[in-house]
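[1] what's the 3D shape of this:
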Amino acid sequence: MRRWMAWTIGVALVVAAWGVLQITPSQDDAEAPFPLAAEIGETASARGFVMNVTDVRLASRAVAGGWSAEGTWLVVDLRAEATQEETGTILAHAELTIDGVTYRASERPASLLRTGLTPGIPREGSLAFELPSELARDTATLELGIGDDPRLDSLVTLNLDLGTLEAEGEVELLETGWAER
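    Have a look, this model is predicted:
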């Protein structure tokens, strides 16, 4: 074999290996959740649950029953129900991502977080996210799901423009309960 041909084949193989490396998904990509985009007021059906975010409010004080707290609060009102299983379907994943930083729904107020969902009987309530005040005007992505570990599962996602929300002085979280049909 001629020397120039060996070099050409060698370079071609290195380029092909680089190309394979570029198109091979990473471990994170291989285990990524399946996002289902939704809008406020729109029902989204995911694996095991149905979700409808009915309202998003921004306030400097959040109130839930006898609990209250000052700060910058994003309150998300929603309805959710299970679609497959009677037990074990829990709203466990509620995260808000702003500028690459993720905030989990607060566990301090009584809310829909970690509430069991039942097929055919929707639950309604709120989730509360405590945010730094300087982020209250950015865009955010809300992710909602039924598993603590969302890998290889479906998530309902909403893109929110927090800058369009009018800040209220006080917002009361909806009482968690059975929704009316």
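
[2] alpha carbons only for contacts and neighbour counts from here, please
    OK.

[3] dump the residue contacts of the nearest residue to Gly147 once chain neighbours are set aside.
    Of all residues not flanking Gly147 in the chain, Ala92 sits nearest, at 5.4 Å (Cα to Cα, 6 or more residues apart in numbering). Residues in contact with Ala92, defined by Cα atoms under 8 Å, 6 or more residues apart in numbering, are Leu113, Arg114, Thr115, Leu144, Gly145, Ile146, Gly147, Asp148.

[4] so which of the residues you listed comes closest to Ala105?
    Taking Cα to Cα as the measure, Leu113 is the one of the contacts of Ala92 closest to Ala105, at 7.3 Å.

[5] thinking again about what came up before, how close does the residue nearest to Gly147 get to Thr164?
    Computed as Cα to Cα, to the nearest Å, the Ala92 to Thr164 distance reads 28 Å.

[6] helices of this protein, residue ranges please.
    Secondary structure of the chain (DSSP state H): helices located at 3-23, 27-30.

[7] in CSV, list these along with distance to Asp99 and mean neighbour count.
    Compiled in CSV, the helices of the chain are given as follows (distance: least, Cα to Cα, whole Å; neighbours: other Cα atoms under 10 Å):
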stretch, distance to Asp99, mean neighbour count
helix 3-23, 26, 11
helix 27-30, 19, 10
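
[8] can you add distance to Glu107 and give the ones you listed back as TSV?
    Shown next, in TSV, are these (distance: least, Cα to Cα, whole Å):
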stretch	distance to Glu107
helix 3-23	40
helix 27-30	27
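
[9] let's see this one next, to set against the first:
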Amino acid sequence: MRRAAAWIVGVGCVVAAGAVAAATPGPDAVEGPFLIRGVVGEAVTARNLVVTVEDAAFTGRLTSKDWTVGGNWLVVDLSAAAITTEVDAGLQLITLLVGGREFIASEQPPTSLVGERLRLGVDTIGAVAFELPADVDGGHAELRLTDRYSTPYLDDVIVVPLDLDDVAHEDEIEIDRPELEGMP
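    Below is the predicted model:
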């Protein structure tokens, strides 16, 4: 009888250890970012950012003043502002997740909103562009924006889903220099 009790206690300990291991959060859950979800056309507020994704379009030719490039580009129009401070306020890391792949917003267009300094309470209006492989022209995607230079730990990340099947295709898109809302 004692032997059976020892086996039952042993099996119970193994089951309890498995339950504890399964319930323990992984490193992403402990140190990962806080995802603040929103939708296209509505303002999404994070710790020091408020961002509104306005529109998106695919193009085969991307231009800005004195600059042109071909390829498969996704251009996202948005507006952003700082909430609490202008110190280090900017969209430093903007990524697009498509089908398990992650793409970083290009710094090639000289008029991109990437890294643009944001003002407190005044929207900066502009665009970001993603150079994508030729096979990425539809599906579901997530646009992720943060004011950190690298993937933030224990900080907010704004997430806006995009249905790439509904995105317009244009022959050419010109990215204008970012401008402050209401300013000429």
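
[10] out of the helices of the first structure, flag the one nearest Ala62 of the first structure.
    Counting by Cα to Cα, Ala62 of the first structure lies closest to helix 27-30 out of the helices of the first structure; the figure is 35.6 Å.

[11] name the helices or strands packed onto that closest one?
    In terms of contact count using 3 or more Cα pairs under 8 Å, 6 or more residues apart in numbering; DSSP states H and E, helix 27-30 of the first structure is assigned no packing partners among helices or strands.

[12] that helix vs the second structure, mean deviation?
    Comparing helix 27-30 of the first structure with its match in the second structure after superposition yields a mean distance of 1.5 Å (mean Cα distance after the TM-score superposition for the first structure).

[13] please state the offset of that helix from the chain centre?
    What separates the centre of helix 27-30 of the first structure from the centre of its chain is 18 Å, taken as Cα atoms, centre = their mean, to the nearest Å.

[14] read off where it ends up in the second structure.
    Residues 27-30 of the second structure are the counterpart of helix 27-30 of the first structure, counting by TM-score structural alignment.

[15] mind listing the strands for the second structure?
    Using DSSP state E, the strands assigned to the second structure run over residues 34-37, 43-45, 49-64, 67-82, 93-98, 101-104, 124-132, 140-146, 156-163, 168-170, 173-174, 179-180.

[16] the third one vs the first structure - mean distance after superposition?
    Plainly put, strand 49-64 of the second structure ends up 0.9 Å away from its match in the first structure on average once the two are laid over each other (mean Cα distance after the TM-score superposition for the first structure).

[17] what separates that strand from the chain centre, distance-wise?
    Distance, stretch centre to chain centre, for strand 49-64 of the second structure: 13 Å (Cα atoms, centre = their mean).

[18] center of the first structure - which residue?
    Ranked by distance to the mean C-alpha position of the first structure (Cα atoms, centre = their mean), the top residue is Glu143 at 0.6 Å.

[19] quick check: closest non-adjacent residue to it.
    Thr157 (4.6 Å).

[20] just give me the neighbour total for that neighbour.
    Using other Cα atoms under 10 Å, Thr157 of the first structure has 21 neighbouring residues.

[21] how near is the residue mapped onto it from the second structure to Glu42 of the second structure?
    With TM-score structural alignment as the matching criterion, the partner of Thr157 of the first structure in the second structure is Val159. Using Cα to Cα, we find Val159 of the second structure at a distance of 12 Å from Glu42 of the second structure.

[22] over to Glu172 of the second structure?
    Glu172 of the second structure sits 26 Å away from Glu42 of the second structure when distances are taken as Cα to Cα.

[23] those two - which one has more neighbours?
    When Glu172 of the second structure and Glu42 are compared on other Cα under 10 Å, the one with more neighbours turns out to be Glu172, at 16 against 13.
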